[in-house]
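*Asks:* Make a model of this:
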Amino acid sequence: MTNLIPSLLIATAISLVLQTNYRLSPELGVGEIGLALIIVYAIARCFATPARTPSLREHPLPLLSLLHLLAIVLPVTALNALYDTYGIAFRDLLAYLLCALTIFALATQAERTRQIALLTLVITLALVSLQYLFGDVSVWYATTRFTGGARNPNQLALYLVCLILITAIHVTRPLLRTLCFSLLVFFGLASQSDAFLAYLALTVGVLLLSLIVPSRFFMLVAPATLMLALLLGLWFLTDIASSLGRQWSLADQGGSRLTLYINGLQAWLDNPLTFVLGNGAGNFSGLHGPFQGWEAHNTPIDILTVGGLLGLLAIYFFPVKCAIDVYRLDQRLVFACTAGLIGFTFFHFVARHPIFWVTLFVLYQHIKEQREVAPACAV
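*Replies:* So this is what the prediction gives:
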């Protein structure tokens, strides 16, 4: 039982971060406080037992993310703050730091990764189910879209997308896996999140293709097939296209998204320094031009404005690498869910959310364990 307590505390803190409607302040809630305490404990434990300190070779994800944050994002943020660049937010810098230190803390508990992942799944499902059954009007966005206690449906959708991947990795019993998938998809549909619908379509499409297309042709055939399916769907299935269009327009900033995208790209291309290193922590898009303190609601664009090309590489290197690795391990369901998670990032800014980084760490650890098991099985 005592071995379960650290995992339970970490999983509970991660799950409570979702409850943004019930924070002590807009930026601070019980989940964030819990993660901060866990991080302090993990760092103190590293000082007390240096042998337990994660190494770059064993855990490159948390350490490289910390290096990028401290060596690039922090100095650029401080530099641009001197020139009063509108949109700079040291609050966001703290959010990135919380994410980086959270996966560092997980690295110190690497042997409990599966336990933490499963507990996060169970606790989050329990919280969201209770909100759905007994929650007040605060858990509904515009009275019809379920948020599960989050500020908006896309925040809930991010948790659901991440938990679907965790389910694919660590829930092995068919009946339990089906139950978890069903609940997660149900809550995703209840949120009416267009990003979640896009995720489902992409994940199912990638899964079908990965099962049908031979491995040696997949990387060539899959992108072309998905693009053809999208074009045919828009051309012939007008009802579906109209429905997706309505979901797009109802979503957060729906009618203005293209404007936010374009203005975000302008903030990224403001000068040669921002092209390479970005503008630092903050939100740099806007409805009437760049640097108005708005998110683009698109992770690649928002990351380009924050961290430039180096930031884009830092964010997407591990997800893409992990997707390729699980495909090579012949884990098609995990591969499809990973591809879906990457696709989801194009509809929501995920870099400030600990659950995204926790899920990447869980995925990375799973791949590492599978590679260690494979040679042993071969012997």
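*Asks:* hey, let's count contacts and neighbours off CA atoms from now on
*Replies:* Noted.
*Asks:* how long is stretch 339-354 end to end?
*Replies:* 19 Å (C-alpha to C-alpha, to the nearest Å).
*Asks:* roughly how far is that stretch from the heart of the chain?
*Replies:* 4 Å (C-alpha atoms, centre = their mean, to the nearest Å).
*Asks:* what does it contact?
*Replies:* For stretch 339-354, contacts defined as C-alpha atoms under 8 Å, 6 or more residues apart in numbering pick out 14, 92, 95-96, 98-99, 102, 154, 158, 161-162, 165, 195-196, 198-200, 202-203, 206, 295-300, 302-303, 315, 319-320, 323, 356-357.
*Asks:* Near residue 225, how many other residues are there?
*Replies:* By the criterion of other C-alpha atoms under 10 Å, residue 225 has 15 neighbours.
*Asks:* Could you do residue 120 as well?
*Replies:* 25.
*Asks:* Proceed likewise with the subsequent sequence, for comparison:
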Amino acid sequence: MTWLLAAGLAVYPSTQLRLGGLPLGPGELLLLAWLGLAALRLTLAGGAAFGPALARISLFWLTLALALCAGAAVGFAREPFQYWSGIAHDVMAYTLLASLACMMAIDLAEPARRRRAIRRAAALGAGSMLLQMADAWGPLALPGVDPWFYDRLRGWSLDPNQLGFFALFVALLAVHLAETAPRLREALAMLPLLGVALTTGLLTRSDTFVVALMAAGSLYLMLKSVTWLRDVPMGPTLRGGVAALGLLSLPLAAASAAPFLSAAVERVEQTSAEVYAEDGQGDLRFHLWAEAWEKGLWSGLIGYGPGPHLTSKSWKQPPPYKFEAHNTSLDLLTQGGIVATSAFLLLCLTTVGAAWRARLAALAALVAGLAVFSMFHFVVRHPLFWFGVAVCLLEATRPARAGHAAAGEIRS
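*Replies:* Sure thing, here's the model as predicted:
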């Protein structure tokens, strides 16, 4: 049954495969099928234990539901018109995602089952990206699908950033599998998956992918360094030698990089200015964020309920059409106020913190990277985000971590 979950996660970002503009596509149907079978399995097994991971995820969704109800009361009283199709979309999406997230925390509680799901999600995800690249360069051509957005690869997604989000997800899952593999050959087997994901992400030319990858990579290296320095004696071991050499080389590396610092800063500024000015997206995005913040304040920090609530985009459509801010924290602010936004931020921080305490560098980097994407996308409605959160919380609360530590020592 983990194959069904993995297939749903791998196909879900392929939004161009939805037929006739329907809100459900192959990915959603596979996830719904998995959800039904998982619920049947849980019923036949006589229920499941209410663990810490399920408790945190359930608490988030309960808090969000109450905040959205309060926001809806304010919205019905204060907003001049209602965007009913947008409200219905969010209600259905939140219901599906809450069910999926809670079921992931229940069904993947067994470590062996969870690792199979992670491995299959990474493998099928990499396979999906290979097929999308084959479609982009001709060997495989799906009718009705345009894999390019100008010179940016978007594969079977509607937007290159969607594919970049998926590529980051698969890349960090592969790193986690390599990091926790019991044997060296299993760790090396993850390298092709990592290579496919990184190549795909770079081909999307998504700035968010690059920023998220840098943030996730920095956190990963930081946590691995802290773990090595804390646990490994500075003696004649491979890890001790690497850590010692790294510490000794820091001053030399800093001195050698100094002449290039100003050039690097200028290059970053130039690139940022180009990205900001491209198609006016910088001005448009900040305009949406400013309006979302104002909307949240006008609601008394309570929000206006589910659905989009922005109306003054650069190109307008007549009422009742509304827009989203494409920023998870701000969109939640317009829907459920400060309570919903705080719940999301607290969930991200506590999940990364749990992974940090459990010394799960790759999973901490995964959630941090997905959180970076939340600054430019509404990630609460992505099953990939909830799979990452559920796996991270389950792994962090796993009673015994000695096996992973021992495996790491063997590979060293």
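*Asks:* Got a TM-score for the pair?
*Replies:* Once superposed, the chains reach a TM-score of 0.81 (TM-score structural alignment, normalised by the length of the first structure), with 353 aligned residues with a C-alpha RMSD of 3.3 Å.
*Asks:* Verify the assumption that residue 263 of the second structure is located in a helix.
*Replies:* Yes. With DSSP: H, G, I helix; E, B strand; the rest coil as the criterion, residue 263 of the second structure is located in a helix.
*Asks:* What's the local residue count around it?
*Replies:* By other C-alpha under 10 Å, 11 other residues sit near residue 263 of the second structure.
*Asks:* Next one: it relative to residue 273 of the second structure, how far apart?
*Replies:* Counting by C-alpha to C-alpha - residue 263 of the second structure and residue 273 of the second structure are separated by 15 Å.
*Asks:* Same check on residue 259 of the second structure?
*Replies:* Distance from residue 259 of the second structure to residue 273 of the second structure, by C-alpha to C-alpha: 23 Å.
*Asks:* Please point out which parts of stretch 329-345 of the second structure sit buried.
*Replies:* 329-344 (16 or more other C-alpha atoms under 10 Å).
*Asks:* Which stretch of the first structure is that stretch matched to in the alignment?
*Replies:* Mapping stretch 329-345 of the second structure onto the first structure (TM-score structural alignment) gives residues 300-316.
*Asks:* The matching stretch vs the second structure, mean deviation?
*Replies:* Following the fit onto the second structure, the mean deviation recorded for stretch 300-316 of the first structure is 1.7 Å by mean C-alpha distance after the TM-score superposition for the first structure.
*Asks:* And stretch 96-106 of the first structure, by the same measure?
*Replies:* Averaged out, stretch 96-106 of the first structure is 1.4 Å away (mean C-alpha distance after the TM-score superposition for the first structure).
*Asks:* Where in the second structure does that stretch fall?
*Replies:* Using TM-score structural alignment, stretch 96-106 of the first structure pairs with 94-104 in the second structure.
*Asks:* which residues sit in contact with residue 31 of the second structure?
*Replies:* Residue 31 of the second structure neighbours (C-alpha under 8 Å, 6+ apart): 4-5, 8-9, 100.
*Asks:* now the first structure: which of those residues match?
*Replies:* With both residues aligned by TM-score structural alignment, their matches' C-alpha atoms under 8 Å, the contacts of these that the first structure also has are 5, 8-9, 100.
*Asks:* Counting only helices, which of those residues make the cut?
*Replies:* In helices, judged by DSSP state H, the following of these are found: 5, 8-9, 100.
*Asks:* I'd like those residues laid out as CSV, including neighbour count.
*Replies:* Shown next, in CSV, are these (neighbours: other C-alpha atoms under 10 Å):
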residue, neighbour count
5, 24
8, 26
9, 25
100, 21
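*Asks:* of those residues, closest to residue 252 of the second structure?
*Replies:* residue 9 (44.5 Å; C-alpha to C-alpha).
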